[in-house]
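A.B. asks: Just a sequence and a predicted model for now, questions to come.
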Amino acid sequence: MGAQQVRDGFAELYGADPEGVWAAPGRVNLIGEHTDYNDGFVMPFALPHTALAAVSRRTDGRLRLHSADIGGGVTELRLDDLAPESDREWTAYPAGVVWALREAGHAVTGADIHLASTVPAGAGLSSSAALEVVVALALNDLYGLGLKGWQLARLCQRAENVYVGAPVGIMDQTAAACCTDGHALFLDTRDLSQRQIPFDLAAEGMRLLVVDTRVKHAHSTGEYGKRRAGCEKGAALLGVDALRDVPYGELDAALARLDDEEVRRLVRHVVTEDERVERVVALLESGETRAIGPVLTEGHASLRDDFRVSCPELDLVVDSALAAGALGARMTGGGFGGSAIVLTEAADAGTVTKAVEEAFAAAGLTAPRVFEAVPSPGARRIG
């Protein structure tokens, strides 16, 4: 679905053309998983798949929402009635953004919003963050709020943490708001400092495949929340503000101070994953792009064995891709289903894809969705 279709859908719903159309992308995280809520390093890039929003302002304190993907009628809300965790439907994400903007003192007086998205939901590609950021950017532009990308990301994270009630970190929203075409975003989640790292695999004869397993095991917020609480416990026991503050060179000594084996595993993953992000940045900046493959695979082993957020389907993607000659592979996103990424030579992409598909068929699993991930622009106005 493109800008004109979303514009036409808005006009059909609300009886007038929108004031504009905006887009915000889903993301793939190249490396740096479950580090963002530990004040650590991440390295996402934006996908060409986007959430689109056609939006107009209102002055009567009302918010009207519609999704082309979910269908049904228009949901109408009073801004004064918006309250954290009052909504368990999809509308909580855009409504939460409006709530967060108003709570921060921004004079948003209402909006008509029509949404559509090509970001696969439930695939670990941040469809919810794309939805939040596209609404935030549209309202920022229409109301002249003057907020920068990282500020919009912070407000969207607050909307998801407090209004929706999901304890997510800052990576997904920042990726949607701040990524640039042809680059991966090296982000320090503590201070939100950023570096755009050139990442043009096609020019070097490589491809990065996303394999959506099409499964989502029931983990959701519960298991994610347990991991986050365990990381916070580890930081407290080690006397640091966050696990980001445990030096990689002192990891063994830190682990020796922890009696709880589960906490030890969580700490080991986070500290080694931060080091892997820095290693990937150094390799990319020195032109040794193929050498990041084993680092990705190493990260998957850590997520599988220490953080324990992988699942049989994600492991099958990684194992079958590597057996077929991939340079590296790992799960991406929160885990328990969703997607994996596979780095491969361009000439081998078809062979690797076929091997993964055949492995799923042999296991009696639903065929995965495989597509190439191309670093794309972040949130922007498109009409």
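C.D. replies: Structure received.
A.B. asks: hey, let's count contacts and neighbours off CA atoms from now on
C.D. replies: OK.
A.B. asks: Go through the chain and flag its longest strand.
C.D. replies: Longest strand of the chain, by residue count under DSSP state E: strand 41-57.
A.B. asks: what about versus this one:
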Amino acid sequence: MRVAEAFQAAFGHEPEGTWHAPGRVNLIGEHTDYNNGFVLPFAVPWGVTTAVRRRTDGTVRLLSLQASGGPQVITELDRAQGWARYAAGVLWAFERAGHAVGGADIAIDGDVPQGAGLSSSAALEVSVATALNDLHGLGVSPIDLALLAQKAENDFVGMPCGIMDQAASALCEEGHALFLDCRSLGTRAVPLDLAAEGLELMIIDTGVHHELADGQYARRRADCEGAAERLGVESLRDVTDLAAALSVLEGDERKRTQHVVTENHRVEALIGLLRAGAAREIGALLNASHLSLRDQFEVSCPELDVAVESALRGGARGARMTGGGFGGSAIALVPAGGAGRVRQEVEQAYERHGWAAPRVFPEVTPAPGARRLT
């Protein structure tokens, strides 16, 4: 295995094992997680594989096969730089939770398209967390590993994400989407066999790389928290009378509330259609989600909008942006055998705008969550 070989070459000894955690794509339920709402992601076939060996001297050595230069040697976790902060943050979160994991040699190899909105950072965090949990015999549950990984990203890296990405990476099952109630942390595996209904899901990576920690994501979250405070509820999840809520809100807070409340309803409606064997009817919900993210939450961008619009012209039954926004990827629900036409339509639209062709991944099916490999 490539990561194990790189580990031995860099550190001079073999790892104690290798672990893999996947990225995710969100079928529906965007910007609802930090509002205590509902989400429906599934794990993608790409992720982060980590080779780890424990150390007794407290030092952490971190190597990424995707980063230039040699390993970062860290004697104090808060001195980690760049990508290494996501891994160092996991060790920090374990320590804060009372788990003395000490030092480690860690090599990381990832194939999640970076900047595509498929949660490469969560895959890295969960992969490292799963490895440390196994090696130290801590017995931390998958959902609690996800919470530790989220704490690392929130409080150590400084990105105020919700729990969805880490939970999806830790808990997803092959062939299923993951319904997650972000308040109770209750989960349910929802069968997602689109091929059985003559459908496939494709991912369109716009190539527009976003940096959610630049403040846009945090501003959207602040809008939601401000609206909830004005409405006298714990979170926007608790809004039951949308019309009444909108009548007392203005500006951005009004728009953010409209998106969150209706998006939660769309998650529940989509699950209902899947359970009824009506996957061919979920396209309208995907379309409505994109329009809401574009117009009410204002996290889309021209490249995402063109990807969605051209996919629909090419025959997709539904399409929407996925992930935090401001770039990244769109998903399209396509009749079996129709991916080629959709791809051609999207590529031609990009060419007309003078943009580089997007990366397209057809027939994406739900993969398993975090697990030990060797």
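C.D. replies: All right, it came through fine. On a predicted model such as this, the values are computed, not experimentally measured, just so you know.
A.B. asks: residue range for the next helix or strand after the longest strand of the first structure in the second structure?
C.D. replies: Sequence-wise, the next helix or strand downstream of strand 41-57 of the first structure (DSSP states H and E) is strand 62-67. Alignment of strand 62-67 of the first structure against the second structure: residues 59-64, by TM-score structural alignment.
A.B. asks: which other residues reach stretch 81-90 of the first structure?
C.D. replies: Identification of contacts with stretch 81-90 of the first structure by CA atoms under 8 Å, 6 or more residues apart in numbering yields 95, 96, 99, 162, 163, 164, 165.
A.B. asks: let's go with 10 Å and repeat that
C.D. replies: Stretch 81-90 of the first structure has contacts (CA atoms under 10 Å, 6 or more residues apart in numbering) with 61-63, 65-67, 70, 92-93, 95-96, 98-100, 128, 131, 159-166.
A.B. asks: so residue 24 of the second structure sits in a strand?
C.D. replies: Yes. Assigned with DSSP: H, G, I helix; E, B strand; the rest coil, residue 24 of the second structure falls within a strand.
A.B. asks: My read is that it contacts residue 176, right?
C.D. replies: No. Using CA atoms under 10 Å, residue 24 of the second structure makes no contact with residue 176, being 12.0 Å away.
A.B. asks: Now the common contact residues for the two.
C.D. replies: With CA under 10 Å, 6+ apart as the test, residue 24 of the second structure and residue 176 both reach 41, 42, 43, 366, 367.
A.B. asks: Out of those residues, grab the one that's most surrounded.
C.D. replies: residue 43 (34 neighbours; other CA atoms under 10 Å).
A.B. asks: which residues touch that one?
C.D. replies: Neighbouring residues of residue 43 of the second structure by CA under 10 Å, 6+ apart: 21-26, 118-119, 123, 165, 168-178, 364-370.
A.B. asks: per the alignment, it corresponds to what in the first structure?
C.D. replies: Per TM-score structural alignment, the equivalent position to residue 43 of the second structure in the first structure is residue 46.
A.B. asks: Over to residue 257 of the second structure?
C.D. replies: Residue correspondence to the first structure (TM-score structural alignment): residue 257 of the second structure is matched to residue 267.
A.B. asks: Ok, residue 329 of the second structure next?
C.D. replies: In the first structure, residue 329 of the second structure lands on residue 339 (TM-score structural alignment).
A.B. asks: Would you map the strands across the stretch 51-200 of the second structure?
C.D. replies: Per DSSP state E, counting those that start in this stretch, the stretch 51-200 of the second structure carries strands over the ranges 60-64, 72-74, 103-110, 176-181, 187-191, 199-205.
A.B. asks: residues in the first structure aligned with the fourth one?
C.D. replies: The alignment of strand 176-181 of the second structure onto the first structure (TM-score structural alignment) covers residues 183-188.
A.B. asks: what's next to the matching stretch, contact-wise?
C.D. replies: Contacts with stretch 183-188 of the first structure, where a contact means CA under 10 Å, 6+ apart, come from 28-32, 35-36, 39-46, 170-171, 174-175, 178-179, 192-200, 277-278, 280-281, 284, 374-377.
A.B. asks: Show me where the stretch 201-350 of the first structure has its helices.
C.D. replies: Using DSSP state H, counting those that start in this stretch, the helices of the stretch 201-350 of the first structure run over residues 220-238, 251-256, 261-285, 292-305, 312-323, 349-362.
A.B. asks: Which of those helices sits closest to residue 330 of the first structure?
C.D. replies: Comparing those against residue 330 of the first structure with CA to CA, the closest turns out to be helix 292-305 (4.5 Å).
A.B. asks: Nice, that's everything, thank you.
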